[in-house]
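Asker: sequence? don't have it. structure:
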């Protein structure tokens, strides 16, 4: 029994990846993760922001109240936010294959990540718009601004710091989702962690991927905090 355990330990130790080999494994994976998150966040911002604006202004007290339309749109957004990402990813595999022609790789990960990120970001931005004082919108209306001008300057313009904070949260969530997407062969850090770390019991790879993900999230958070401070006048003036 002792010999078998010793042999198993030796085999396990030999299976760990050498530190010198980690860059060749992690650098391409990092590039794939950045590509996934970058594409998804572009889609999320372009699609989620108009949805948030529509939700805010079709609600009672908005620029163009539409209670029925608001209820339907809000219900759709709530459904998108309700499903855990892993369940959503598995449930829409046929749709993903129809859209991209495949259910593996970066393209296949972008579809479920976008569908999960859009409603999340829409709610974040909607809450940011709600926090804009009503007096700001009222002043813009009194000055004769068009609905588009009011939305662009009085609503979105005033909510920029809060939106940047929401964007930071959403980006971090997409980094986490990209790691989960690695379980379906989407590539990126999550794929390396599962395939080379977990399945091969390679502690070196597992530890390296965890550290890399922590660094990515930390950099995104610090960058987001800096942007929020820069966009907030009284914070940007602090020394």
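Answerer: Yep, that arrived. Just so it is clear, the model here is predicted, and its values are computed rather than measured.

Asker: C-alpha from now on. contacts and neighbour counts both.
Answerer: Noted.

Asker: same for the longest helix seen in the chain, what does it pack against?
Answerer: Counting residues, the longest helix found in the chain (DSSP state H) is helix 22-58. Helix 22-58 sits against helix 67-82, helix 105-130, helix 160-181, helix 188-192, helix 203-231, with contacts defined as 3 or more Cα pairs under 8 Å, 6 or more residues apart in numbering; DSSP states H and E.

Asker: this is the comparison structure:
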């Protein structure tokens, strides 16, 4: 296995870089767009400050549920025409980042909504009683009180979509999954498959450890 590792080291480094690129793109899209969507879904839910926009809440919840019901491999194939329009191709890490980002946006939106529901309602009501605007409530109450849970939500998102990025290798998306398919599956090189498994485990454990440590660090309760 050591000889294989040395021989394929350039390929492994390239695949790892592609995986991290896909993860960075989809996480950025999820945090920016999915975070805002999840926040709006929470604020427009029953009993919250923007409850009057209930129609938006119903539509957004429906879209989130529909997209999240798609198995990722099916979503990846189903939106390949859209992927070609956005990325100019349907293969490679940039192309794989398109379906990854779409799935991550709606996945993270639901995580954000559920996380914000753990913020004590009394704290929100106290801020409203003092005349705080919805923007002030978001900035000084929801994001502050829910910061530990939000970090854990990002951690869950990163771990889940690291696995999804490996699935993208099945259709030529590049990354560690593609390396495992090309060498470990098609060429029956079990040692390469083991190397990719160990690499994925190390990445997952690193993300999980850092995410939990950071969440504990910012949790002042």
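Answerer: Nice, thanks for sending it over. Values in this document were obtained by computation on a predicted structure and should not be read as measured data.

Asker: which residues of structure 2 does the longest helix of structure 1 align to?
Answerer: The alignment of helix 22-58 of structure 1 onto structure 2 (TM-score structural alignment) covers residues 8-44.

Asker: Count the residues that sit near the counterpart of residue 82 of structure 1 in structure 2.
Answerer: Mapped onto structure 2 by TM-score structural alignment, residue 82 of structure 1 lines up with residue 69. Using other Cα atoms under 10 Å, residue 69 of structure 2 has 11 neighbouring residues.

Asker: go on, residue 54 of structure 2?
Answerer: 15.

Asker: now the match of residue 82 of structure 1: how far from residue 189 of structure 2?
Answerer: For residue 69 of structure 2, the distance to residue 189 of structure 2 equals 34 Å [Cα to Cα, to the nearest Å].

Asker: Nearest residue to the middle of structure 2?
Answerer: Closest to where the C-alpha atoms of structure 2 average out (Cα atoms, centre = their mean) is residue 157, at 3.6 Å.

Asker: I'd like the distance between that residue and residue 5 of structure 2.
Answerer: Look at residue 157 of structure 2 and residue 5 of structure 2: by Cα to Cα, they are 29 Å apart.

Asker: Ok, residue 135 of structure 2 next?
Answerer: Between residue 135 of structure 2 and residue 5 of structure 2 the computed distance is 52 Å (Cα to Cα).

Asker: ok, now which ones touch residue 174 of structure 2?
Answerer: Shown in contact with residue 174 of structure 2 (Cα atoms under 8 Å, 6 or more residues apart in numbering): 15, 18-19, 91-93, 96, 168.

Asker: Let's see that with 6 Å instead.
Answerer: Residues counted as contacts of residue 174 of structure 2 (Cα atoms under 6 Å, 6 or more residues apart in numbering) are 92-93.

Asker: That one maps to what in structure 1?
Answerer: The equivalent of residue 174 of structure 2 in structure 1 is residue 187 (alignment by TM-score structural alignment).

Asker: Repeat that for residue 206 of structure 2.
Answerer: Taking TM-score structural alignment, the alignment pairs residue 206 of structure 2 with residue 219 from structure 1.

Asker: burial measure for that match, as a count.
Answerer: Residue 219 of structure 1: 13 surrounding residues under other Cα under 10 Å.

Asker: Just give me the neighbour total for residue 22 of structure 2.
Answerer: Neighbour tally, residue 22 of structure 2, other Cα under 10 Å: 30.

Asker: For the aligned partner of residue 208 of structure 1 in structure 2, which non-adjacent residue is closest in space?
Answerer: Under the alignment by TM-score structural alignment, residue 208 of structure 1 pairs with residue 195 in structure 2. Nearest residue to residue 195 of structure 2, sequence neighbours excluded (Cα to Cα, 6 or more residues apart in numbering): residue 5, at 7.5 Å.

Asker: tell me which element the one you found falls in.
Answerer: Residue 5 of structure 2 belongs to helix 2-7 when elements are defined using DSSP states H and E.

Asker: how far away is the closest residue to residue 21 of structure 2 other than its chain neighbours from residue 178 of structure 2?
Answerer: In this structure, residue 21 of structure 2 finds its nearest non-sequential neighbour in residue 93, 7.3 Å apart by Cα to Cα, 6+ apart. Distance from residue 93 of structure 2 to residue 178 of structure 2, counting by Cα to Cα: 10 Å.

Asker: and what of residue 38 of structure 2?
Answerer: Counting by Cα to Cα, the gap from residue 38 of structure 2 to residue 178 of structure 2 is 32 Å.

Asker: repeat for residue 201 of structure 2
Answerer: As judged by Cα to Cα, residue 201 of structure 2 and residue 178 of structure 2 stand 16 Å apart.

Asker: okay, these two: which has more neighbours?
Answerer: Neighbours per residue (other Cα under 10 Å) separate residue 201 of structure 2 from residue 178, with residue 178 holding more: 26 against 12.

Asker: residues contacting residue 228 of structure 1?
Answerer: So residue 228 of structure 1 contacts residue 161 (Cα under 6 Å, 6+ apart).

Asker: swap in the one 4 residues further on?
Answerer: Each residue near residue 232 of structure 1 by Cα under 6 Å, 6+ apart is listed here: residue 161.

Asker: Next: residue 183 of structure 1.
Answerer: For residue 183 of structure 1, the contact set (Cα under 6 Å, 6+ apart) comprises residue 191.

Asker: Stretch 91-103 of structure 2 maps to which residues in structure 1?
Answerer: Going by TM-score structural alignment, stretch 91-103 of structure 2 sits over residues 104-116 in structure 1.

Asker: what's around the aligned partner of residue 116 of structure 2 in structure 1, how many residues?
Answerer: Taking TM-score structural alignment, residue 116 of structure 2 has residue 129 as its aligned residue in structure 1. Neighbours of residue 129 of structure 1 under the rule other Cα under 10 Å: 26.

Asker: try residue 204 of structure 1
Answerer: Residue 204 of structure 1 has 17 nearby residues by other Cα under 10 Å.
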